[in-house]
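Undergrad: heads up, no residue letters with this:
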């Protein structure tokens, strides 16, 4: 496919796992083998992430392209309303897929993703974030690439452990900057809050990390207010919940699939 590649493992009811910005399918290593005991697990990777050929993702339309490829995948593989689990950008993609192709998605879990990330930058709508998103895109394109492999803790807010931050840094270092910059620009300028009510997938679960402070709960509750989503807070975790709280994350996924 032009925008994604997919590896399938296991047999049973289908579960589609979509990683976030600059992340490979390996982000799901903590749950995929166990899930594959009872489910068919489809591990998505966005072209251009983790060293893959970027394909069509060097051009605008990354998010729409990924959604179109997922729609084709579900039809081609005759997946009957699969469960979709997406992290960060993958969570946004999952919500867009579920709202625009409601017949395709049976269950939806969003892991630490907002329907409009611009709110974190103080923007009230897309118009208020366009200049900032263009600046971010240009900075990402101009940034000096990190050497690989990354062996020392780079710091940052993505994980609450040095090991997690090193893993994430290595994933980012292998990503095509053209793809990550364009994808970030599109994520920042996408507001699907008006579409949340169209999501018919049940359960529609949103896991969010609260390791950054108590303000996280207020933000997530405000941004998902009036939607059919059920919010679940995960304490002692930063953005990569599956790395910071693997046992809790696995338990939440198990409970989600059992509903």
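TA: Arrived safely, thanks for sending. All of these numbers come straight from a predicted model, not from anything done at the bench. Numbering: from 1, shown residues only.
Undergrad: use CA for all of it now, contacts and neighbours both
TA: OK.
Undergrad: show residues contacting the helix or strand where residue 16 lies.
TA: Element membership of residue 16 [criterion: DSSP states H and E] is strand 13-18. The contact list for strand 13-18 (CA atoms under 8 Å, 6 or more residues apart in numbering) reads 25, 28, 38-45, 79-80, 82-87, 90-91, 94.
Undergrad: I'd like the next helix or strand past that strand.
TA: Counting by DSSP H and E, the element after strand 13-18 in chain order, helix or strand, is helix 32-35.
Undergrad: and whichever helix or strand comes after that next one, what does it pack against?
TA: Sequence-wise, the next helix or strand downstream of helix 32-35 (DSSP H and E) is strand 39-46. Secondary-structure packing of strand 39-46 (3 or more CA pairs under 8 Å, 6 or more residues apart in numbering; DSSP states H and E): strand 4-9, strand 13-18.
Undergrad: A further structure is provided below for comparison with the first:
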């Protein structure tokens, strides 16, 4: 283990309107609409998309938390990795006390703005194909980067994220049409009950609730709406970097048995090329694997990173 000087800095990423614009190579744009594409990218580049805390030295890793979560959820992973890697821990706009997106940025959607913001951050910080690790919403964003900009990153660890959450809920609703409506669910919303449903570790329940309460409610609702409509499945065939998906067997999305959870993940990620994508499952964990199985999670991540480094040598 090499020695290092911990240099921690917190950045508010406010991307400027000058310099080269980030373009996603998977998006073919006819010459007739090139001008409008430039305008969209320039406006996205002006987005204060997230806060970043950087620590450690070595190959770069970007860690993205989930909806209504702060970067603090990655605390144990940072402790496990910062001796050998430079860790860029994000807290996304509107969550964990970070200011929401501007109305201009919202015009292009939260998910799109975050993807573009992360790509521009990689470019401006001159990160050399960082590995991207994401939980839930962060896992979706990591998969999106692997599918749309694989040349910009070195690999992905997707922690209990799905490429088409809405499709899974629609499937569940079709098989159980008598379940409570979403309106009733909203009327009975209880942050602590939700936290208890997402982690077995009681010491994490208040932490999860605190992040929820520090997050912007409008942002949480709108981002959940975007996730319910998003569908990355057709684009997963474009993945050309190693991807590890870590699933939580005790908390499906929606609730289901461990066997159903595994099948749901297999179905949702079926388009990912098998030579690049692998699964591992935390048997006794709910959605927040970093709360219920931190040692297992960090072991899986460490093994993935070691394998990635050996392949790059």
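TA: Arrived safely, thanks for sending. Keep in mind it's a predicted model, so treat the numbers as computed, not measured.
Undergrad: TM-score for these two?
TA: The TM-score (TM-score structural alignment, normalised by the length of structure 1) is 0.86; 242 aligned residues with a CA RMSD of 2.4 Å.
Undergrad: before we move on, the earlier item: now the strand holding residue 16 of structure 1, how far from the centre of its chain.
TA: Remark: strand 13-18 of structure 1 is offset 13 Å from the chain centroid, using CA atoms, centre = their mean, to the nearest Å.
Undergrad: next, the angle from that strand to strand 4-9.
TA: Angle of strand 13-18 of structure 1 versus strand 4-9, following axes from the mean of the first three to the mean of the last three CA atoms, to 10 degrees, is 140 degrees.
Undergrad: against structure 2, where does strand 13-18 of structure 1 fall?
TA: The aligned range for strand 13-18 of structure 1 in structure 2 is 59-64, by TM-score structural alignment.
Undergrad: one step back: and the helices and strands packed on strand 39-46 of structure 1, which is most packed in?
TA: By mean neighbour count, with neighbours taken as mean count of other CA atoms under 10 Å, strand 13-18 ranks first of those at a mean of 24.
Undergrad: that strand vs structure 2, mean deviation?
TA: On superposition with structure 2, the mean distance recorded for strand 13-18 of structure 1 (mean CA distance after the TM-score superposition for structure 1) is 0.3 Å.
Undergrad: residue 75 of structure 1 maps to what in structure 2?
TA: Using TM-score structural alignment, residue 75 of structure 1 lines up with residue 123 in structure 2.
Undergrad: go on, residue 103 of structure 1?
TA: Using TM-score structural alignment as the criterion, residue 103 of structure 1 maps onto residue 151 of structure 2.
Undergrad: from residue 129 of structure 2, how far out is that match?
TA: Distance from residue 151 of structure 2 to residue 129 of structure 2, counting by CA to CA, to the nearest Å: 8 Å.
Undergrad: residue 291 of structure 2 too?
TA: 28 Å.
Undergrad: also residue 38 of structure 2?
TA: 24 Å.
Undergrad: the host helix or strand of the match of residue 75 of structure 1: how far from the chain's middle?
TA: If you go by DSSP H and E, residue 123 of structure 2 is part of helix 110-124. Between the centre of helix 110-124 of structure 2 and the centre of its chain there are 12 Å (CA atoms, centre = their mean).
Undergrad: can you pull the buried residues of that helix?
TA: By 16 or more other CA atoms under 10 Å, the buried positions in helix 110-124 of structure 2 come out as 110-111, 113-123.
Undergrad: stretch 193-213 of structure 2 now?
TA: So for stretch 193-213 of structure 2, counting by 16+ other CA under 10 Å, buried means 195-201, 204-205, 207-213.
Undergrad: and the residue nearest to residue 146 of structure 1 when sequence neighbours are not counted, how far from residue 183 of structure 1?
TA: Leaving out its chain neighbours, the residue that sits closest to residue 146 of structure 1 by CA to CA, 6 or more residues apart in numbering is residue 173, at 5.5 Å. Distance of residue 173 of structure 1 to residue 183 of structure 1, computed by CA to CA: 16 Å.
Undergrad: which SS class is the alignment partner in structure 2 of residue 55 of structure 1?
TA: Matched to structure 2 by TM-score structural alignment, residue 55 of structure 1 sits across from residue 101. Per DSSP: H, G, I helix; E, B strand; the rest coil, the secondary structure class of residue 101 of structure 2 is coil.
Undergrad: what's the burial count for the equivalent of residue 30 of structure 1 over in structure 2?
TA: Here residue 30 of structure 1 is matched to residue 76 in structure 2, going by TM-score structural alignment. Residue 76 of structure 2 has 15 neighbouring residues, counting by other CA atoms under 10 Å.
Undergrad: contacting residues around residue 76 of structure 2?
TA: 290, 294, 298.
Undergrad: how much space separates the residue in structure 2 that residue 90 of structure 1 lines up against from residue 91 of structure 2?
TA: Superposed on structure 2 with TM-score structural alignment, residue 90 of structure 1 falls opposite residue 138. Separation of residue 138 of structure 2 from residue 91 of structure 2 (CA to CA): 10 Å.
Undergrad: re the thing from before, so where does the equivalent of the residue nearest to residue 146 of structure 1 over in structure 2 fall, helix or strand?
TA: With TM-score structural alignment defining the correspondence, residue 173 of structure 1 maps onto residue 213 in structure 2. According to DSSP H and E, residue 213 of structure 2 maps onto helix 202-214.
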